[in-house]
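Asker: Predicted coordinates and the sequence they were generated for:
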Amino acid sequence: MNETALREAIVRWGKSLFERGLTAGSSGNISVKTPDGYLATPTNSCLGFLDADRLSKLDSDGKHLSGDAPTKELPLHFSFYEKRPQTGAVVHLHSTYATALSCLADTDPRDAIPPLTPYVVMRVGKVPIIPYTRPGSSEVKPLIAEIAGEHSAVLLENHGPIVSAATLDSAVFAIEELEEAAKLSIITRGMKVRQLNTEQIADLERHFKLR
C-alpha cells in the first residue's frame, strides 16, 4: 500500500472508531509504517476529523519531517515497532470497557482479558497490564519492551489499550475484539463463566498458527 492509500486508511479508520464511540474527544492515536518511515496522527487531534494531508510524517528514526506535530504517545508506538519487527501499525484508544479493566485493582496483570471467546485468542492473545506512567512519558518504553516480543497488545494501567499488528486493518480488528472481550468480561463479573480451557486454546494456536 502506498503512502497516499495509507493516509486515506488512517483517516477512514479514525473516523469509524470515533463515530462508534471507541475513543472520545482528542483521545487515541494511530500510526503506520511506510517504506521510508512512519505516519502518525497529530497531537491533540480528534480521530473523527483527521486531514490526510496534515498527518505527521516521520523518518525511519522517528524524526518529524512534515505535517502537524505527532502524537505525544509516540513512545508507546515505537516500543512495538522496535521490539516486534513484524509490526506495520499501532492503534491506541481510550475505549470504555478496556480502559475500565485497566482501572480495576483485581484485573490479572499477567492477562487482563480472559479467554471467553476463540476470537480474542485468535486476534489478540494474552494482554498484560503495564504499570502506570504519565501519558507521553518515555518511561513506558522499557516496560513495553519487556513483553512486546511475546505480546502484540497491552493495557496501560489507568489509561487504556494499545495494539500492534502487521497491517492497520488487523490492528483495528484486534483492538475492537479486545474491547468486546473486555465488555464481556465486565458484564459477566459475578456470574459462573465458562472460559476456553488450555486444550481449546492450544488447538486454536495450532490451527491458526498463532505461535
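Answerer: That came in fine, so what should we check first? Worth saying up front: this structure is predicted, and the values here are computed from it rather than measured.

Asker: rest of the way, CA atoms for contacts and neighbours
Answerer: Fine.

Asker: Give me the number of neighbouring residues for Asn158.
Answerer: Each residue near Asn158 was counted by other CA atoms under 10 Å, and the total is 20.

Asker: Tell me how far it lies from Thr107.
Answerer: When distance is defined by CA to CA, to the nearest Å, Asn158 is 11 Å away from Thr107.

Asker: put this beside the first:
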Amino acid sequence: MSEESTLREEICRVGASLYARGYVHATAGNISVRLDDGFLISPTDACLGTLDPARLARLDAQGQQTGGDRASKTLALHRHIYAADAAARCVIHTHSTHLVALTLQGVWSNDDIVPPITPYYVMKVGHVPLIPYRRPGDAAVGELVAQRIAAARSAGAPIRAVMLDRLGPNVWHESPAAASAVLEELEETARLWLLGGRSATPLTPAQIDELRQAFGARW
C-alpha cells in the first residue's frame, strides 16, 4: 500500500473514531493531511463518521483540486497552518461540545482558553489561544491563525492548537493519530474545567517547569 493510500485510510479511521465518540456531529468538522506534492482533505458537507478513502479531495501544492469530491471550504485555513508550521502534517477541526461551550461562557484568557490544570494538558497540548469570531470559511481566519503561530514560535513556546470562537478547535501534528490525541486532551481539559465550575487551581510555575525539564513540555 502506498503512503497516500495509508493516509487516506488513516483519515477515515480517525474521522470514524471521533464521530463515534461524539467529538464531531452531522457534517461538522474536517481533517486534512499534507502530502509531498499536495494535500488530502475531507470533502465539504461530509460526515467524518462515514468518509470514503477514494472520495477524499485531492489537491496539488497550489491548492487546486485534482481529484475526489469537492474540498472542504476550510482548506484555506489548513493551508495557512501548514505554511506557518513546517512540522505540521495533519490538521483536524471539530466543533467539540465542551470547547464551544467554553467560548460561550467565557475562556480563561485570550492567550490560554483553559488554565494549565493537569500535567498532560501541559505536556500534550500546551498554550491554546482564542481566535476572534469570523464566519465559517472567512479567509481572514487563516492569516489570524498564522500570526498566532509565528508569535508563539518567537516567544519560545510553539503551539499546536487554536480555538475559533463559537466554532471549535483546530489542532495539528505529525500524523492524524497524533493530532487526534491533542484534540482529545484539549476537549477533556475543557470538560474538566467546566465540570469543576471553572475554579480549579492551575499548576504552579515550579510544577510546570518540572514538566518542561522532565518531558520537554512546550509551555
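Answerer: That came through fine. Just so we're clear, the structure is a prediction, and the values are computed from it rather than from any experiment.

Asker: three-state assignment of Leu18 of the second structure?
Answerer: Here Leu18 of the second structure is recorded as helix under DSSP: H, G, I helix; E, B strand; the rest coil.

Asker: Would you confirm that it contacts Ala28?
Answerer: No. Leu18 of the second structure sits out of contact with Ala28 when judged by CA atoms under 8 Å, with a separation of 11.2 Å.

Asker: list residues touching both of the two?
Answerer: Leu48 (CA atoms under 8 Å, 6 or more residues apart in numbering).

Asker: any idea where the helices of the second structure begin and end?
Answerer: According to DSSP state H, the second structure carries its helices in the segments 3-20, 75-84, 97-105, 119-124, 140-154, 176-195, 205-215.

Asker: Tell me which of the ones you listed is the most buried.
Answerer: helix 75-84 (a mean of 21; mean count of other CA atoms under 10 Å).

Asker: got the angle for that one vs helix 140-154?
Answerer: Computed by axes from the mean of the first three to the mean of the last three CA atoms, to 10 degrees, the angle separating helix 75-84 of the second structure from helix 140-154 equals 20 degrees.

Asker: what's the mean distance for helix 75-84 of the second structure versus the first structure?
Answerer: Following the fit onto the first structure, the mean deviation recorded for helix 75-84 of the second structure is 1.3 Å by mean CA distance after the TM-score superposition for the first structure.

Asker: In the first structure, what range does that helix match?
Answerer: Following TM-score structural alignment, the aligned partner range for helix 75-84 of the second structure in the first structure is 74-83.

Asker: who's in contact with that stretch?
Answerer: With CA under 8 Å, 6+ apart as the test, stretch 74-83 of the first structure has contacts from 31, 87-88, 90-91, 136-138, 140-142, 144-145, 148-149, 152, 162, 164.

Asker: As JSON lines, the helices of the second structure with distance to Asp36 of the second structure would be great.
Answerer: What follows is these, written out as JSON lines (distance: least, CA to CA, whole Å):
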{"stretch": "helix 3-20", "distance to Asp36 of the second structure": "10"}
{"stretch": "helix 75-84", "distance to Asp36 of the second structure": "12"}
{"stretch": "helix 97-105", "distance to Asp36 of the second structure": "32"}
{"stretch": "helix 119-124", "distance to Asp36 of the second structure": "26"}
{"stretch": "helix 140-154", "distance to Asp36 of the second structure": "21"}
{"stretch": "helix 176-195", "distance to Asp36 of the second structure": "16"}
{"stretch": "helix 205-215", "distance to Asp36 of the second structure": "30"}
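
Asker: Which among those is found nearest to Gly67 of the second structure?
Answerer: Of all the helices of the second structure, helix 3-20 sits nearest to Gly67 of the second structure, with 13.0 Å by CA to CA.

Asker: Pull the distance from the closest one to the chain's centre.
Answerer: 15 Å (CA atoms, centre = their mean, to the nearest Å).
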